[in-house]
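Asks: With the input below, show me the fold.
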Amino acid sequence: MAYSWQDRGVSSEPEETQPIPADADRERYGVLVDLIQKYRAAYYNDDAPLASDAEFDVLYTELETLEALHPELITNDSPTQTVGGEASVAFAAVDHLARMYSLEDVFSLEELEAWLRKAEASVQKQHGLAPKWLTELKIDGLAVNLLYRDGVLVRAATRGDGFTGEDITHNVATIKDIPQRLHGTGFPAEVEIRGEVFIASKDFAELNEKMVAAGKAPFANPRNSAAGSLRQKDPAETAKRPLSMYVHGIGAREGLETTSQSETYAQLMEWGMPTSPYFKVLDTLEEVLEFIAHYGEHRHDLIHEIDGIVVKVDDFATQRALGNTSRVPRWAVAYKYPPEEVHTKLLDIRVNVGRTGRVTPYAVMEPVKVAGSTVEMATLHNQDVVKAKGVLIGDVVVLRKAGDVIPEIVGPVVALRTGDEYEFVMPTHCPSCGTELAPAKEGDIDIRCPNAKSCPVQLTERVAHLAGRGGFDIEALGYEAAAALTNGAGPDPAEHDGVIAPSGPGVITSEAQIFQLAESYPDPALREALAGVTVWREIRAKGAGTGKFQLVPYFYTKATAKKPSVPSKTTEKLFKELDKAMSQPLWRVLVALSIRHVGPTASRALATRYGTMDAIRTALKTEDAREQLANVDGVGAIIADALIEWFAVDWHLEIVDAWAAAGVVMADAVDESTPRTLEGLTIVVTGTLPNFSRDEAKEAIITRGGKASGSVSKNTSYVVAGENAGTKLDKAESLGLKVLDEEGFARLLAEGPAVEESSTENLGE
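Replies: Sure thing, here's the model as predicted:
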């Protein structure tokens, strides 16, 4: 499903007079956080991006703009304060010895020049010398951290969230480039070596040729193929993929005596580690720009795909002096090349229906290869976007893509029109159920199908959503399984332009029944119903679609002369997963209900505030329900209205009641042993505390009933200041706020506001 957003300007007001965020800004902030976290998870954990680089970057920039306008909204789990994805449940989680940071991205040469000049000025001020710039290619691969002890590879892990990644040691051991034992001598007792795993362009082409020859579908692009290869459960399967690796850094390095990045590369080569041939140590900005221009022209002549250039301060002492933000190092930057563009023919514009009824047009194009992958579809967001782009069905269009999966149509090539092109007309009735379409409310651009309860596609989308990672996380219930449960197979797609259309009803007619399936699974009637479920699958020949389809059983195996039809392994797994899903925390249940605007951020806030579904429903019945809900930190008026509206619908309440009756736990366990010493207090933690990480301090505050804020204001109760506290401490002192050191913070946690303020005496001196 596509998403739309609006650009916002950045206020130039000083911090003291920044406006309190309006409900619309607060709600937009929550939406942005949820979307960006969802897109990161899809990219880093699932190897299946949901948004283009350009689309993601626009969302991320909008989030930074909102945080600049309203710093009081910033929390420690904001995407601007965190790195990458999180460890997948499919592999064991392991902690890195030293954090793996992301890189700050810039998207124009002007931004890059400004960044380099600022860094250069900072270095000259501290050291009196201009820095040397190690400049190298940004490999389009998967970041991996290798841990060697006494020269022996003992662990390999993905980056994950920067602190914790996935243990992929056995799979990495199959990569020939990576030595199991370091060569030579002089390596530390324990060292983390970091780099990118990728599939070389030539190897990727040969791999796809073999896939097609074997009658299998080719891979979409090298990056996702490499990431997927490293996440194979069987290392023997990983070993079949032509994976390579180039190392580009060191994490934990105690005992390593190299003084620069380039010297470290030479050391890594002596140890037998694979290093990139594409790097130079440069003296000036002009040389960096020449490097960028050269590889921009030759990016398709290289060993591997790239998506930009990385520039690092070469000297380690200077790197340490510049330091890091909470998310990125101040001594390195990634310049991303502009998206690539190609021409292709727009064959059709069709629409799909989302779980909230939103009807979204999308483009169907002649397949074209761009940025390393073959593209044949692109989102068009809504009818106004189609009109604004001026595209006609049959046009040759400009397609823009930057090494990702979801591309963008820029516009038509008007000079190539023949006169046979024609306008797209947005349907007036739902393509799934035939209900007349309309905006949800006056002034909305998007149109929706109002038949939420009975529309076959909306039901399928909601069931797929409730099973997703943000909901109940039911691994065996993907979109195709959801469609198979909720709808009949429909007409032959070959007679409808290859479109697989539902034809309800299915085994279940409401998401209310989803958990009753697990209870009823032994029932012969249910098993008979599941055995009769079929889906359309395209017949393929040599890895390519033939345009012909056949009906195949979905939940059961196909009967043969020797073997009867039985439940598939996936079906057996589905019912085990349904049982496990019933004990998920309350916030996941709230996400799974498909309440408009209610994503993980708002759901966590509601679960923290109320603790049980019954408490939320009770709050909704009070006279001041809207005000009470809107005042929950992270909720706001728009979400409050959405909750009230959703829970006022009878068939929605039937879903909640049915899930509860089936055994879904709708209450979070509360640790009564932790005293609520900080009830009603707002606390800001700034600087470095020896015994608390940022997340640990935030958790300690929240579990004791307080609010952990990211900005200082007159409403702040206490500021906890550690080493390098900076401007937040200055502002706290200017406002006359109570400032605590770590010892005072510990007493505050234990005793509450009766803390001795003598612990603040020496701060700020």
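Asks: use CA for all of it now, contacts and neighbours both
Replies: Noted.
Asks: quick check, distance from the lengthiest strand in the chain to the centre of its chain.
Replies: As far as residue count goes, and with DSSP state E defining each element, the longest strand of the chain is strand 340-353. Centre-to-centre, strand 340-353 and its host chain are 25 Å apart (C-alpha atoms, centre = their mean, to the nearest Å).
Asks: let's see this one next to it:
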Amino acid sequence: MVQAATRGNGETGESILQQVKTIANIPHRIPFTGRLEVQGEGYMRLSVLEDLNRILSEPLKNARNAAAGALRNLDPEITRSRKLNCFCYNIGYIEEKTLSSQEEMRAFMLENGLPLSDFYLESDILEDLFPHILDAEERRQLLDFQIDGMVIKVRQLELREMLGYTDKFPRWAVAYKFAAEEITTTVKAITWEVGRTGKLTPLAHLEPVELSGATIRRATLNNYNDILRKNVSIGSRVFIRRSNDVIPEILGSVQDNNVNTVIAKPTHCPSCNAHIEERGAHLFCPNSLSCKPQIAGRLVHFASRDAMDIEFFSHKTAELFVEELGISSIPQLYELTTDKLTGLERFGKKKAENLLQSINKSRDCALGSFLFALGIPNVGLKTARTLSEQFGSLEAVRNSDKDSLLQIADIGETIAQSIIDFFSDESISAQIDALLNHGVSPKHETGSNPGFLFGKIFVLTGTLSGISRREAEQLIISAGGKTASSVTKNTDYLLLGENPGSKLDKAEALGITKLNEAAFLALFTRGIK
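Replies: Just a heads-up that it's a prediction; the model follows:
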């Protein structure tokens, strides 16, 4: 075992090798001698949690949080004392070996001493799985670890490759969640939280209650209509559950509930007192310029991992900057100095220097990340990256018209108009100009010959030896190309690894250009002529 990392954002995680080495059922060496990536889940047994809470001065709240905290703890000996276990469930990458199915993958992992869950069933008929899923739901209370559902997967790995992924999830797997545990408690108060877009979301403050191993004190409601529909009032008893055993949710009030205090719809922003606007089912504060929670929310989004990736920047830090330093716009982050920061509570010189170094590092950023960081309405990370790939520069995106935006497959009328309106706003344009003047330099990630693969569609098949599949895909995207999961008449190139599948036959039938790994890598030293 040479490295271990958290899942992070799906691409970049935190190194936790020393912590993972303390997990007793994970082998440090295996018989297989090639390079491979194994994906798994660290967990704490409920019996271990019970034993630890007998001796710890501050009891652990629940097994899920205890396991996550142990793996992130900087002291591996503390991780060791938590006595974690692991289940492995997937091989993300493997060299010098081809696996064709989930069954082969499991057999390979067992041969190499990797720990697997016994909850596993194969079937050619989807409906045959459901009785076993329901049986698992009934049996889960007898287990020594927590589960909240089962995952149904396509067994054939080649079919998985063809189905591919959305921006967040594999198309070849679906999570079947068990019914969440429910309990009743009393609503003590309702507050309205203001987000970075100005939307007001009602937050219910509850009489503390234990649910699924956690103490629940708050639960969100969607909007004012949700409050009315669920008959929620101050002092009412309500049913709550943890959706997917994580997020507390109010289901509704107890029947024959005695209403104490009806919740009034707010007319002014609870933070800045601006008059509230009603847009569809939601309430909004229109004061984007000086409403402090909106400013703090925009700062947090700008600094987030998928955006500008500014380390050491938390929501509390954003609130502190807004309250104490009077920061009201994103460009002011790049005007901070050590002297300004060290005067703040809990900001020593080292912490200030680390944050400033991270802010300075963010000046050189990917265009897609920068567009996402700006918080364009209706534009998520995937769309931001698509804009970067299609236009290639910030100036081109800012000057784009509706017709050119609608030519992009993932963009429709609503998103196109959001982009046009956003960059037409004089205040927003001034802030973007200020960021550029502060040295922020968003660039479309390109290869050594920028854009030389623009518009070219690649399909990958087989096992690559010199680089990973993800690295190959990033090279293609960085040079302006695209990747697809299946071969069609629109495919330009088929990248061949060892033991290619049926995609090779289809590519040959269609006369598509084939590249081995060496020829593919050579493209990035000379470009395509």
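Asks: buried ones in the longest strand of the first structure?
Replies: Of the residues in strand 340-353 of the first structure, those buried by neighbour count under the rule 16 or more other C-alpha atoms under 10 Å are 341, 343-353.
Asks: what's the mean deviation for it versus the second structure?
Replies: Between strand 340-353 of the first structure and its aligned stretch in the second structure, the superposed structures give an average distance of 1.7 Å (mean C-alpha distance after the TM-score superposition for the first structure).
Asks: now the helices for the stretch 301-450 of the second structure?
Replies: Shown for the stretch 301-450 of the second structure, the helices assigned by DSSP state H, counting those that start in this stretch span residues 315-324, 338-342, 349-361, 367-373, 381-391, 394-398, 402-406, 413-424, 426-437.
Asks: Tabulate the ones you listed in JSON lines, adding columns for distance to residue 477 of the second structure and mean neighbour count.
Replies: Written out in JSON lines, the entries for these read as follows (distance: least, C-alpha to C-alpha, whole Å; neighbours: other C-alpha atoms under 10 Å):
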{"stretch": "helix 315-324", "distance to residue 477 of the second structure": "32", "mean neighbour count": "17"}
{"stretch": "helix 338-342", "distance to residue 477 of the second structure": "38", "mean neighbour count": "16"}
{"stretch": "helix 349-361", "distance to residue 477 of the second structure": "23", "mean neighbour count": "17"}
{"stretch": "helix 367-373", "distance to residue 477 of the second structure": "12", "mean neighbour count": "25"}
{"stretch": "helix 381-391", "distance to residue 477 of the second structure": "8", "mean neighbour count": "20"}
{"stretch": "helix 394-398", "distance to residue 477 of the second structure": "17", "mean neighbour count": "15"}
{"stretch": "helix 402-406", "distance to residue 477 of the second structure": "19", "mean neighbour count": "15"}
{"stretch": "helix 413-424", "distance to residue 477 of the second structure": "22", "mean neighbour count": "16"}
{"stretch": "helix 426-437", "distance to residue 477 of the second structure": "25", "mean neighbour count": "14"}
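Asks: closest one to residue 85 of the second structure among those helices?
Replies: Nearest of the helices of the stretch 301-450 of the second structure to residue 85 of the second structure, taken as C-alpha to C-alpha: helix 315-324 at 32.1 Å.
Asks: Mind giving me the packing neighbours of the closest one?
Replies: The helices and strands touching helix 315-324 of the second structure, judged by 3 or more C-alpha pairs under 8 Å, 6 or more residues apart in numbering; DSSP states H and E, are helix 292-303.
Asks: The helix it packs on maps to which residues in the first structure?
Replies: The aligned range for helix 292-303 of the second structure in the first structure is 456-467, by TM-score structural alignment.
Asks: which residues are contacting the matching stretch?
Replies: Outside of stretch 456-467 of the first structure, the residues within contact range by C-alpha atoms under 8 Å, 6 or more residues apart in numbering are 353-357, 432-433, 452-453, 471-475, 477-479, 482-483, 486-487, 502-505, 509-511, 591-594.
Asks: same check, this time on stretch 430-448 of the first structure
Replies: With contacts defined as C-alpha under 8 Å, 6+ apart, stretch 430-448 of the first structure is touched by 351-353, 356-360, 382-384, 427-429, 449-451, 454-457, 501-502.
Asks: next one: stretch 329-338 of the second structure
Replies: The contact list for stretch 329-338 of the second structure, computed with C-alpha under 8 Å, 6+ apart, reads 289, 295, 298-299, 302, 327, 349, 352-353, 356, 359-360, 431-432, 434-435, 438.
Asks: just the buried members of the contacts of stretch 456-467 of the first structure?
Replies: Neighbour counting with 16+ other C-alpha under 10 Å marks 353-357, 432-433, 471-474, 477-479, 482-483, 486-487, 502-504, 509-511, 591-594 as buried within these.
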